[in-house]
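K.L.:
heads up, no residue letters with this:
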């Protein structure tokens, strides 16, 4: 209920509702904050247990994989175990509901994510992944996708285990790596082009649970603003971003269900 929010936040939600009801082309970018509400640690969270003495340069760069592929593969298998039982939260569900509703209305809701989990897909959203997919693998040499890369290969009957043993490509003998965009690597061309197009052509750009610090994804809001779009930020800890027109300073799981209910109501 809107009444449970502060008067200032209610006013911002009402502004956002009025704006979004009047526009057709919406671009949504989600970041680590929305997944954190489902219990998935963000990359900036302190590593724990066996991994607390390792940094980004040891676990998530091309050089790290060349230097110690077993270490990097083991860490990603551990990450998959951490994420395996996580489910979409009300924010994911609300975005999926909005996309479904848009099919029968005059809106286009394009969803882009920096996250590598599949919680948007679990909620039945159509989403473009800028940083890859944790449940997919590919060859580190020839780039071919590795078979059995669907998430459900990691559960149920004949499950692919979280074995830390390195695997090799049947085509070139290269080591199999996670299909993730590591630090220092370029974003996938098709996905980035889709994100750029959506940001350029949108009338409203919504940033959810992202610090707006990781480029080039952080530049999407700038691109949208330059082309005349209004910018809405949903984040319990708002960023000092002068581009933002409306700030909804609350968890996405609280704000989005309320906002989408208002937008989709007759």
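P.N.:
Yes, it's here. Fair warning: this is a prediction, and the values are worked out from it, not measured in the lab. Residues are numbered from 1 along each chain as shown.
K.L.:
Please make it C-alpha for all contacts and neighbour counts, starting now.
P.N.:
Noted.
K.L.:
My guess is residue 245 contacts residue 231. True?
P.N.:
Yes: at 5.3 Å, residue 245 and residue 231 qualify as touching, with contact defined as C-alpha atoms under 8 Å.
K.L.:
Second structure for comparison follows:
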């Protein structure tokens, strides 16, 4: 269905829970290649099983660390784009709604843009943790070598990301699932939302009555399930949404900021 931003303003102004589910397409405008985009993708000339699996880590930890360190260096050089910033701005524009970001991305750009409730279901390359789950987790500072051993128990340390063949962190996914079930408006942004178990969130939101909005410049297999499919990149869509939504609920911090459509 072809829509305009104006069609989304009243549902957003009424919402008590807004969920934004994001994938690699969102960060592409910041200069981060997606994992599967031909010769420029992060998997280009790389066997994922060698650098992003438990077996690869146990067979050749140096290779796994080198690949993650290259990603960490790349992410340190980029900034959030206007899509990230527009998503973060929803928190100020919708003061009576809880805005939850559920992301498949591991780059930390949502937090850098100012989003305060971010559920990283695939983890973050900006953190390291104990391979034995003893509880040790530490932020990986740019320019600093990551410890290869857990300082708490001596087990191998590893990037805090979900590798192929691993289950998602159940605590994080449970929070994501609850936000999904509570959602009044659910965006999918820069993702086809067909990879499980992440894809189950968008469909669950629809089944529980959320307005389901896809923001993607390309049609995806998920498009037929969306209530509205917006053929736009996030960097164009969310700043435009912010501009129009501010006319309804007031500028962030202004005297009309808490006025909502009844």
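P.N.:
Happy to help now that I have it. Fair warning: this is a prediction, and the values are worked out from it, not measured in the lab.
K.L.:
what do we get in the first structure for residue 211 of the second structure?
P.N.:
In the first structure, the residue paired with residue 211 of the second structure is residue 230, using TM-score structural alignment.
K.L.:
ok, that match - contacts?
P.N.:
Listed by C-alpha atoms under 8 Å, 6 or more residues apart in numbering, the contact partners of residue 230 of the first structure are 203, 204, 205, 224, 244, 245.
K.L.:
give me that answer again for 6 Å
P.N.:
Residue 230 of the first structure sits next to residue 204 when contact means C-alpha atoms under 6 Å, 6 or more residues apart in numbering.
K.L.:
who has more neighbours, residue 245 and residue 231 of the first structure?
P.N.:
Neighbours were counted for residue 245 of the first structure and for residue 231 using other C-alpha atoms under 10 Å; residue 231 has more, 23 against 15.
K.L.:
Verify the stated contact: that one with residue 247.
P.N.:
No: counting by C-alpha atoms under 6 Å, residue 231 of the first structure does not reach residue 247; the two are 8.7 Å apart.
K.L.:
okay, and the common contacts of those two?
P.N.:
Common contact partners of residue 231 of the first structure and residue 247 (C-alpha under 6 Å, 6+ apart): none.
K.L.:
Quick check: the nearest residue to residue 1 of the second structure once chain neighbours are set aside vs residue 4 of the second structure, distance?
P.N.:
With sequence-adjacent residues excluded and distances taken as C-alpha to C-alpha, 6 or more residues apart in numbering, residue 1 of the second structure is closest to residue 228, at 5.9 Å. The gap separating residue 228 of the second structure from residue 4 of the second structure is 10 Å, by C-alpha to C-alpha, to the nearest Å.
K.L.:
Now do the same for the residue nearest to residue 1 of the second structure: its match in the first structure.
P.N.:
Applying TM-score structural alignment, one finds that residue 228 of the second structure aligns to residue 246 in the first structure.
K.L.:
Tally up the residues packed near its match, please.
P.N.:
Neighbour count of residue 246 of the first structure, defined by other C-alpha under 10 Å: 17.
K.L.:
Can you tell me the centre-most residue of the second structure?
P.N.:
residue 103 (2.0 Å; C-alpha atoms, centre = their mean).
K.L.:
Quick check, it in contact with residue 22.
P.N.:
Yes: counting by C-alpha under 6 Å, residue 103 of the second structure does reach residue 22; the two are 4.7 Å apart.
K.L.:
Please enumerate the helices of the stretch 1-150 of the second structure.
P.N.:
Assigned by DSSP state H, counting those that start in this stretch, the helices in the stretch 1-150 of the second structure fall at 6-14, 24-28, 48-51, 54-59, 61-76, 82-93, 109-113.
K.L.:
Tell me which residues of the third one come out buried.
P.N.:
Of the residues in helix 48-51 of the second structure, 48, 50, 51 count as buried by neighbour count, 16 or more other C-alpha atoms under 10 Å.
K.L.:
now swap in the second one and tell me
P.N.:
Buried residues in helix 24-28 of the second structure, counting neighbours by 16+ other C-alpha under 10 Å, are found at 24, 25, 26, 27.
K.L.:
Ok, the fifth one next?
P.N.:
Buried residues in helix 61-76 of the second structure, defined by neighbour count with 16+ other C-alpha under 10 Å: 61, 64, 65, 67, 68, 69, 71, 72, 75, 76.
K.L.:
Could you work out the most separated pair of these?
P.N.:
Maximum pairwise distance in the buried residues of helix 61-76 of the second structure, criterion C-alpha to C-alpha, is 22.1 Å, between 61 and 76.
K.L.:
Make a markdown table out of the helices of the stretch 1-150 of the second structure and add distance to residue 144 of the second structure.
P.N.:
Shown next, in a markdown table, are the helices of the stretch 1-150 of the second structure (distance: least, C-alpha to C-alpha, whole Å):
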| stretch | distance to residue 144 of the second structure |
| --- | --- |
| helix 6-14 | 42 |
| helix 24-28 | 24 |
| helix 48-51 | 21 |
| helix 54-59 | 21 |
| helix 61-76 | 10 |
| helix 82-93 | 26 |
| helix 109-113 | 19 |
